[in-house]
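1. The following comprises the amino acid sequence and a computationally predicted model.
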Amino acid sequence: MRILMVAARCHPFMGGIETHIHEVGPRLVARGHVVDVLTTDPSGELPVEEYMRGMRVQRVRAWPREWDLYVSPGIYAAIRRGVWDLVHFQGYNTFVAPVGMLAAIRGGLPFVLTFHSGGHSSRLRNAIRGAQQAMLRPLVTRAARLIGVSEFEASFFSTRMGVPRERFVVIPNGAAMPAASPTVKVDPHLIVSGGRLERYKGHHRAIAAMPELIKRRPEARLHIVGSGPHEADLRRLIARLGLEERVTIASIPGSERQKMADILASAGLFVLFSEYEAHPVAVMEALALRRPVLVSDTSGLGELASKGLCRAVARDASASTLAAAMAEELEAQRDVPDWALPDWDACARVLSDVYDDVHTDFLSRRSRHRPSLDGIPSWPPATKARR
C-alpha cells in the first residue's frame, strides 16, 4: 500500500512525533508498504527531498520561521498532486493537519489521524485549544480512523470533540532502545530530565528543587537532555541558584540513539514534571532501559503511574516536595522490573492492520457512492471578484 505520513516536523528534529515516524515508518516499509513522509522546513535549509531508512521525505516551506504554527500552503498542493492509497496525519496542533485533511477530503483520499497531543508553553495557545478543537471537528470527523497513543488521549478527544469512543484505536508508542554500552554504569547521584526545552515540560521545576535536594543528597546532579526555546531561561535559573556545577544541559541528535541510551542507562532516576503528555516517548525509553521514573500526576503520565510503571507526584507539588520525592527515589535505588512494554514492532503491526481495514472499507464505499464535500470549504479560500 502507498502510505503518506504528514507531520509538521520529522528527523533530524527531535521529539515524540519525530521519533514515532523514524521508528514506525521503516518497519512499515519492511512489511511491504511504500511510505512517503511530507513535512515542513521553516528554515529553508534542509533538503527538499531525501531518502531516509527506506522512506522518501519531502519538505515544503512553512512560516513563520520563529514560531511553531507551521503555516504551509505547500502541504495542500503536495497532497493533491500525489498518488497514495491512504494519508496518515501525525499530530493535530499546527496548521499542517487541517490544511492537509482538507486536501485529502477534496482529493477523495481516506485518512487517519493520530493526535500525538502535547502541552504548550504559551498561555494564549493553551487558552484557545478548546476553540481550536471545535473548529477542527468537521475535518476530524471525516477521518476513517482516529488514533490515540494512550487510553487517556482517546477518551480526552472523544469527549472534547464529541466523537464516539468506538471510533478511536489506541496504539501506544514503542519503548525500544539500544542496549547500553558495556562500560556504562548507573550513577546513583545522577538525575536525568528529558524532553524538548519548553516551559510546560517542567525542567525548571526539577532545577528549582535542586537546592533542597542537595541538602538531602549532597552529591546529587541533574542533567537535562533536550533543545528548544526555553534553554536561555533555564540557564538563567541555573545561574541564579548557583547550580552551574550541579546542573547541565545538552542536546542529542535524534539519530544518535546509542548516545541517548547510554545517558538514560546511567541515570539513578529519570524525571519528567510536564504539565501534559499523552504518552511520552522519553519516559518509555527510560523504562525500556529499566530506570526508575518520577513524573507529574497528570494526563498520560498519570496513566503510566496508575499501571505501576512509575511514581507520580502532584502536578502542583512544591520544590521541596519534588526534592523529597527525588531523594527518596535515589535512596531506594529501585530494581525496575523487566516489564513487557509496548514496542515499535507491535506499533507498526497494528498500524498496518488499521491501514488494511481502512483501505478495504474505502474501496467498498467507493464502489457504492462518491463522498460528499458538503460543509468542507475550498482551498485556497475563494476571493470575491472586484467590481
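-> Good, I have the coordinates.
2. okay, CA-based contacts and neighbour counts for the rest of this
-> Noted.
3. Using the three-state scheme, assign L301.
-> Secondary structure, DSSP: H, G, I helix; E, B strand; the rest coil: L301 is helix.
4. One more: F270?
-> Using three-state DSSP, the structure places F270 in strand.
5. got the contact list for it?
-> Residues counted as contacts of F270 (C-alpha atoms under 8 Å, 6 or more residues apart in numbering) are 191-194, 264, 283, 286, 291-294.
6. And here is the other one:
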Amino acid sequence: MYRICMASDFFHPNIGGVESHIYQLSQRFLRKGHKVIVITHAYDDRVGIRYMTSGLKVYYLPFLVIYNQCTLPTLFTSFPIVRYILIREQINIVHGHSAFSALAHEVMFHAKTLGLKTVFTDHSLFGFADASAIITNKLLKVMLSVCNRVICVSHTGKENTALRAGVDPNRIFVIPHPVDTDVFRPLSTANQIDKSDKLTIVILSRLVYRKGIDLLAGVIPQICRQYPSIKFLIGGEGPKRIVLEEMIERHSLQNRITLVGHVNPDKVRDVMVQGDIFLNCSLTEAFCIAIIEAAACGLQVVSTKVGGVPEVLPEELIWFAEPSVEGVYDGIVRAINDRIQGKIIAPQKSHEMVKSFYQWDDILERITFVYESVESDPIETIDERIQKFWNFDVATGMFFLFITVVCHFLFKLFSYFVPESEIELVPEFDYNELRKTNNNNDDNHNDNKCQ
C-alpha cells in the first residue's frame, strides 16, 4: 500500500484541469486501498483540515497567495509544518503537480530532506524567451534534478519539459489525463443530431490570458452578428472576466451570453450538456482535459491547435482553429456548417469513442508503475543533493545549497526537540471497509422497508 501526498497550489474549490485531475486521481487510489492526502493553500475561510468524498483528507495551509492562486515561496519556513504532516500521515511518496505551484516544489524539496521519494507531474507548456519563462525554467531545472520521476501529459509536453528543465527523457513518463465517462455522458442516449442553427456554445475555463479569453472576447461579437440564434454559456472565474463583461456591455449581448461564474466540479457535466458546441481558445496547452469531457458529453469540440491538443482527440471529434480571432471564427463556422449538413458524429457514439480512449483503470495502472519504479531508487544523501546543485551556475548553486543546508539544520533541530517518536500517527482509514459497511447498512435499511 502506498501512502501518497498530493501537493499543489491548485485544488478544490478552485476549478481547472489540474484541480480535477488531482481530485479524481486521489479518489481512484483511495478505492484501490492506498492512502492519499492533499496539501494545498487556504482558500478564503477554508483553512485547516477538511474531508472530501471517500475520506480524502485535505490540508489547507495558511500560506499567503500572491497571484493567480499561487503562494509566495517561503523557502525553508514551511519546513516545520510540512515535516509534521508527512511524518504524522506516514507518507512514503510525495506527488507534486504543476510547474506554476510554489507549494508543490516546496513540499517535494522538504520531502527529499526527510528522505522520501518524489514524483512530479507537469501539466503545462512553457516558452524559452520571456523573463517569467526563464525564471520558471531555471527553478524547474533545479527542482527536478532531485526529483525521482517526472510525468508529462502529452508527448509535446515531454519534449518541452526535457528541453527547458534538462531532464533525462528516460526519467519522463507520458501519461494523459483520463476522464470519468460514467459522469461525463450525453444528456440523451438517442443517436440523433440537432441540425438547426439554434445552438449554444459552451466555454468552461479559468478566465485568464493563457486560456485565450482575449480571443474569445474578439470572436463572440462576430459570431453573434453572423448567427442571430446562437447563444454562449461561459463558466469560470478569473481576472479576465472584466474583459468579457465589457464586451457584453459594448455590444449589448446580455440576452445572448450567460456568465455562470464559478462551477463546482460536480456540476461541470450539468453545464456542458446545456450546449451543443464546446469552445477552447487556449494560447498554450499541454493537454486539455476539458475538451475530452466535452466530447464524452457528446458536444462538438472547437479548439485552437496549440501544444499537445492535437494528441487529445481524433480529427473526427475536433475542429481545429488557429490561435487568432479570425482562426477561431473560421473554426466555429466550419463546425456549425458541418453540423447543419449532418457531418458530425452522434453524441452517444462520441461518448463511446472517448470511453475507449481514456480509461481510469489504465491510467491508474501506469501511474502505479511509476511509483513502483521509484521504490528501487536509493535515498539521496545531503552530499549527493549538494553536488547536484553545485553543478549549476554559481548563483543558482549557492542559493539552493544555502536552502539545502538550512533545511537540513532544521531537520536535525526538529528531530531533537520534536522527535518522530513524539508525533502522534494518524490511524489508518480503510475506504473499502467503510464502503462495505455503508452498503450493508443500505441493504439492512431496504430489508426493513420491505418488511
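-> Here it is on my side, so go on. Since we're looking at a predicted model, the values are computed, not measured.
7. State the TM-score obtained for the two superposed chains.
-> After superposition, the two chains reach a TM-score (TM-score structural alignment, normalised by the length of structure 1) of 0.86; 370 aligned residues with a C-alpha RMSD of 2.9 Å.
8. still on that earlier bit, so which of the contacts of F270 of structure 1 comes closest to H203 of structure 1?
-> The closest of those to H203 of structure 1 turns out to be S193 (C-alpha to C-alpha; 6.6 Å).
9. Now which residue in structure 2 aligns to that closest one?
-> Superposed on structure 2 with TM-score structural alignment, S193 of structure 1 falls opposite I203.
10. Quick one: list the elements packing against the host helix or strand of that match.
-> Using DSSP states H and E, I203 of structure 2 sits in strand 200-204. Applying 3 or more C-alpha pairs under 8 Å, 6 or more residues apart in numbering; DSSP states H and E, we find strand 200-204 of structure 2 packed against strand 231-235, strand 277-280.
11. so where is the longest one in structure 1?
-> It stands for strand 231-235 of structure 2. Going by TM-score structural alignment: strand 231-235 of structure 2 matches residues 221-225.
12. roughly how far out does the matching stretch sit from the chain middle?
-> Relative to its chain's centre, stretch 221-225 of structure 1 lies at 21 Å (C-alpha atoms, centre = their mean, to the nearest Å).
13. Show me what that stretch is in contact with.
-> Against stretch 221-225 of structure 1 from outside (C-alpha under 8 Å, 6+ apart): 189-196, 203, 207, 210, 246-252.
14. Mean distance between that stretch and structure 2 after superposition?
-> Compared with structure 2 after fitting, stretch 221-225 of structure 1 deviates on average by 1.2 Å (mean C-alpha distance after the TM-score superposition for structure 1).
15. Next, the buried residues of that stretch.
-> Within stretch 221-225 of structure 1, the residues that count as buried by 16 or more other C-alpha atoms under 10 Å are 221-225.
16. Just name whatever secondary elements the biggest helix by length in structure 1 is in contact with.
-> Longest helix of structure 1, by residue count under DSSP state H: helix 344-366. Judged by 3+ C-alpha pairs under 8 Å, 6+ apart, the packing partners of helix 344-366 of structure 1 are helix 16-30.
17. if we can go back for a sec, would you mind giving the helices and strands packed on strand 200-204 of structure 2 as JSON lines with distance to H177 of structure 2 added?
-> Formatted as JSON lines, those follow (distance: least, C-alpha to C-alpha, whole Å):
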{"stretch": "strand 231-235", "distance to H177 of structure 2": "21"}
{"stretch": "strand 277-280", "distance to H177 of structure 2": "17"}
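18. So which of those strands is nearest N438 of structure 2?
-> Using C-alpha to C-alpha, the nearest of those to N438 of structure 2 is strand 231-235, at 34.9 Å.
19. tell me the angle the closest one makes with strand 200-204.
-> 20 degrees (axes from the mean of the first three to the mean of the last three C-alpha atoms, to 10 degrees).
20. Run a quick neighbour tally on R50 of structure 2.
-> Here the count is done by other C-alpha atoms under 10 Å, and R50 of structure 2 has 13 residues near it.
21. Grab the nearest non-local neighbour of it.
-> Nearest residue to R50 of structure 2 in three dimensions, chain neighbours excluded: V58, at 5.3 Å (C-alpha to C-alpha, 6 or more residues apart in numbering).
22. Surely that neighbour forms part of a strand?
-> Yes. Looking at V58 of structure 2 with three-state DSSP, it is inside a strand.
23. Is it in contact with I39, as I believe?
-> Yes. Counting by C-alpha atoms under 8 Å, I39 is a contact partner of V58 of structure 2 at 6.0 Å.
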